[in-house]
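**Student:** need a structure here:
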Amino acid sequence: MKISDSKLYKEFPLFSTLCGPEDYHAKQLLNQLLLRKGYSMKTRKAYRGHAERFLRQSIVSVNEVSREHLNKYLLELIETGHSNSYINQAISALRFLFKNTLKRYDLPKHWIRPKGNKTLPSVLSEQEVLSLLDSLANPKHRLLLTLAYSSGLRVSEVVRLRREDLDFSRNLIHIRQAKGGKDRYTLLSNTVIDLLQTYMMTHAVIDYLFPGVQSGSHLSERAAQAVFDRAKHKAGILKKASIHTLRHSFATHLLEGGTDLRHIQELLGHADVKTTQIYTHVSKKDLAHIRSPLDPIMENPPERKKE
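**Tutor:** Here you go, the predicted model:
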């Protein structure tokens, strides 16, 4: 298969520094296979990025890469302080490139992966959520963050909402082709319906609820994050948080309010309930009934022994 160098330079400019046509060919095949297998745009971008970074520093062409080259590169990632999740994604990308795309069966079948980092999500209190939303004077921005919290949406989902996704008669939002290519329904609160009606009276909503700068486009995820960052600063919230924290807060507050974990799983679109169970670790529902042993000691102190 002959590849046009000019076409590849234009399509993949970062590959202009690579070794030769074999690398261009590998990148093209990788992109085609990712598309055919239905990987999301984010995953395709991430896998291409890892492939580019590896091949850019490689002293040999893609067809000459050995397991020693791969091991050395992954060790360098560890030594330079990259997170375990980043390294795991790099392994997945390189494994896909060499095994699935290039059929390099001489390379390792089983890759040693670092253990995943076990971190708990940051959660805003109910008062912090109210302060955040109250800090927004712009109706579009207020609706954006209110929807993200009240429906437990990912930022990628909230910016892509269309008018047709809103089911006012059943108080539901139809989330189409979300993470993993799955559809689901989630809540449309009465408060949000009131905000939507006011918003649609003053904004010509033809397709996307939150249109972007270019005609026919939606608001970018980066712009939505910037809205959250400004609101967080204005509300005086000091804890580390992003717009995705609103989704974590939605799930945690539902759990604390007595909603069954399985229902929360469906609303969030988690394939496995184990993913949803992380919110049991940040919920104060059960912890609120447990007292520190210091409190009863201070309330009824035992007699101190006299020296």
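**Student:** going forward, measure contacts between C-alpha atoms and count neighbours the same way
**Tutor:** Will do.
**Student:** ranges for the strands of the chain?
**Tutor:** Under the criterion DSSP state E, strands of the chain are mapped to 166-167, 172-175, 184-187.
**Student:** among those, which comes closest to residue 146?
**Tutor:** strand 184-187 (12.0 Å; CA to CA).
**Student:** rewinding a little: could the strands of the chain go into a markdown table alongside mean neighbour count and distance to residue 85?
**Tutor:** Shown next, in a markdown table, are the strands of the chain (neighbours: other CA atoms under 10 Å; distance: least, CA to CA, whole Å):
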| stretch | mean neighbour count | distance to residue 85 |
| --- | --- | --- |
| strand 166-167 | 17 | 35 |
| strand 172-175 | 19 | 27 |
| strand 184-187 | 18 | 27 |
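**Student:** for residue 135, which residues are in contact?
**Tutor:** The neighbourhood of residue 135, defined by CA atoms under 8 Å, 6 or more residues apart in numbering, consists of 231, 234-235.
**Student:** which single one of those residues is nearest to residue 246?
**Tutor:** When these are compared against residue 246 (criterion: CA to CA), the nearest one is residue 231, at 12.4 Å.
**Student:** number of nearby residues for that closest one?
**Tutor:** 22 (other CA atoms under 10 Å).
**Student:** then residue 66?
**Tutor:** Considering only other CA under 10 Å, residue 66 is surrounded by 14 other residues.
**Student:** before we move on, the earlier item: okay if I get the strands of the chain as TSV plus distance to residue 283?
**Tutor:** Converted to TSV, the strands of the chain look like this (distance: least, CA to CA, whole Å):
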stretch	distance to residue 283
strand 166-167	30
strand 172-175	25
strand 184-187	20
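**Student:** I'd like to know which of the ones you listed lies nearest to residue 54.
**Tutor:** Closest to residue 54 of these is strand 172-175 (CA to CA; 35.7 Å).
**Student:** hmm, who's touching that closest one?
**Tutor:** Contacts of strand 172-175 (CA under 8 Å, 6+ apart): 157, 161, 165-167, 183-188.
**Student:** sorry, back to before: now, the contacts of residue 135 that are in helices?
**Tutor:** Among the contacts of residue 135, the subset assigned to helices under DSSP state H consists of 231, 234-235.
**Student:** OK, contacts around residue 136?
**Tutor:** Residues near residue 136 by CA under 8 Å, 6+ apart: 142, 231.
**Student:** got it, and residue 267?
**Tutor:** Contacts of residue 267 by CA under 8 Å, 6+ apart are 151-152, 184-187.
**Student:** now the other sequence, so there's something to compare against:
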Amino acid sequence: MTPLRQRMLHDMQIRNLADNTQKSYLIQVSSFARHFRRSPELLGPEEIRAWLVYLREERKLAPASLGATIGALRFLYRVTLKRDWSDEDFPLPKKPFRLPVVLSLEEITTFFDSIASLKHRAILMVAYAAGLRVSEVVHLKVTDIDSKRMVIRVNQGKNRKDRYVMLSPRLLEILRTYWHDAHPREWLFPGNIPGQPISRDAVGQACQLARKHSGIQKPITPHSLRHAFATHLLEAGTDVRRIQLLMGHRSLSTTSRYLKVATSTVCATTSPFDLLPRPEPTPSAPAAPEYF
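**Tutor:** You can find the predicted model right below:
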């Protein structure tokens, strides 16, 4: 490990960045340095710009995928190398705004009915019933299920924040059935490696298999269930601020995007087409006489 890599790692650890963020940033900077075959200390804004053009034009990365690269380079040069560079030296492409595809209640039911494994069904039901991120679901421990207070404790979710979410009585029944079948000890959903929780990839694969068996044409990922959780709460009349707290969103604007897909918002207004006068029914032609 080079001294610069070690220094950047220490800077991230001091600022308590998430483990996944630290790994991602190191990978991004390493790729940047290998591309130019020089230490990042010898590279500047022109190389950064050329690197982003290469990723966009040659590697065909979407604008959203460049966020980790730009975040890593900003951290390296501004924090670790203490370069007094502006945001213009790290050009961030504008992301296209996309609304989530939301499953209906009927589709959610069909999806769950298509999951053969009790363990996988419990995992994906937790994602929907509590609105958790897949990383939060897989890191649940048995002790995080508080049936006396009817809450689930989410330890160190995104942005290193703890929060509580509701424990659905119906979900509690499912989890008890799963617990009596699997008897998990530490991790609520253990993986194949002893002492480790199930991986996010394994949950994603289970989700895709269930989607295939369900026959649902909409794309479904574990995160789709979190989208459905927020949208269905909003359609049921839950306050946006309360949904923000349950979802663990830092900004209310992130939660507010569900207003754009909730039927309680989109369908609450009458289309002007329905206000147009209906045309008078055209009189039907007299029936032709029958000769046989």
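**Student:** what TM-score do we get after superposing?
**Tutor:** After superposition, the two chains reach a TM-score of 0.90 (TM-score structural alignment, normalised by the length of the second structure), with 280 aligned residues with a CA RMSD of 1.9 Å.
**Student:** out of the strands of the first structure, which comes closest to residue 42 of the first structure?
**Tutor:** Closest to residue 42 of the first structure of the strands of the first structure is strand 172-175 (CA to CA; 17.5 Å).
**Student:** just how off-centre is the closest one within its chain?
**Tutor:** Mean-position distance between strand 172-175 of the first structure and its chain equals 19 Å (CA atoms, centre = their mean, to the nearest Å).
**Student:** mean distance, it to its aligned residues in the second structure?
**Tutor:** Following superposition, strand 172-175 of the first structure is found to deviate from the second structure by 0.5 Å on average (mean CA distance after the TM-score superposition for the first structure).
**Student:** so that strand matches what in the second structure?
**Tutor:** Using TM-score structural alignment, strand 172-175 of the first structure corresponds to residues 151-154 of the second structure.
**Student:** now, which of the contacts of strand 172-175 of the first structure sits nearest residue 107 of the first structure?
**Tutor:** Of all the contacts of strand 172-175 of the first structure, residue 107 of the first structure sits closest to residue 183, with 37.0 Å by CA to CA.
**Student:** check the burial of the closest residue to that closest one other than its chain neighbours by counting its neighbours.
**Tutor:** Spatial nearest neighbour of residue 183 of the first structure, chain neighbours left out: residue 176 (4.6 Å); criterion: CA to CA, 6 or more residues apart in numbering. Using other CA under 10 Å, residue 176 of the first structure has 16 other residues around it.
**Student:** just checking, residue 158 of the first structure touches residue 148?
**Tutor:** Yes. Applying CA atoms under 8 Å as the test, residue 158 of the first structure and residue 148 come out as touching, 6.2 Å apart.
**Student:** what about the aligned partner of residue 101 of the first structure in the second structure, neighbour count?
**Tutor:** Using TM-score structural alignment as the criterion, the counterpart of residue 101 of the first structure in the second structure is residue 80. Neighbour count for residue 80 of the second structure, taken as other CA under 10 Å: 18.
**Student:** close enough to count as contact, residue 80 of the second structure and residue 11?
**Tutor:** Yes. Between residue 80 of the second structure and residue 11 there is a contact at 6.6 Å, judged by CA under 8 Å.
**Student:** and the gap between the residue nearest to the spatial centre of the second structure and residue 137 of the second structure?
**Tutor:** When CA atoms, centre = their mean is applied to the second structure, the residue found nearest the centroid is residue 223 (4.2 Å). Distance, residue 223 of the second structure to residue 137 of the second structure, by CA to CA, to the nearest Å: 11 Å.
**Student:** now stretch 257-274 of the second structure: buried residues?
**Tutor:** Buried positions in stretch 257-274 of the second structure, judged by neighbour count with 16 or more other CA atoms under 10 Å: 258-259, 261-262, 264.
**Student:** picking up where we left off before, now the match of residue 101 of the first structure. Nearest residue, chain neighbours left out?
**Tutor:** Using CA to CA, 6+ apart, the nearest residue to residue 80 of the second structure is residue 8, at 5.6 Å.
**Student:** that neighbour: how many residues sit nearby?
**Tutor:** Look at residue 8 of the second structure: counted by other CA under 10 Å, it has 21 neighbours.
**Student:** which residues of the second structure fall in helices?
**Tutor:** 3-14, 19-36, 45-57, 67-74, 105-113, 118-130, 134-138, 169-182, 200-214, 222-235, 240-247, 252-256, 263-266.
**Student:** switch those helices over to JSON lines; also include distance to residue 275 of the second structure.
**Tutor:** Output for the helices of the second structure, formatted as JSON lines (distance: least, CA to CA, whole Å):
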{"stretch": "helix 3-14", "distance to residue 275 of the second structure": "59"}
{"stretch": "helix 19-36", "distance to residue 275 of the second structure": "53"}
{"stretch": "helix 45-57", "distance to residue 275 of the second structure": "48"}
{"stretch": "helix 67-74", "distance to residue 275 of the second structure": "46"}
{"stretch": "helix 105-113", "distance to residue 275 of the second structure": "30"}
{"stretch": "helix 118-130", "distance to residue 275 of the second structure": "38"}
{"stretch": "helix 134-138", "distance to residue 275 of the second structure": "45"}
{"stretch": "helix 169-182", "distance to residue 275 of the second structure": "43"}
{"stretch": "helix 200-214", "distance to residue 275 of the second structure": "39"}
{"stretch": "helix 222-235", "distance to residue 275 of the second structure": "25"}
{"stretch": "helix 240-247", "distance to residue 275 of the second structure": "31"}
{"stretch": "helix 252-256", "distance to residue 275 of the second structure": "29"}
{"stretch": "helix 263-266", "distance to residue 275 of the second structure": "17"}
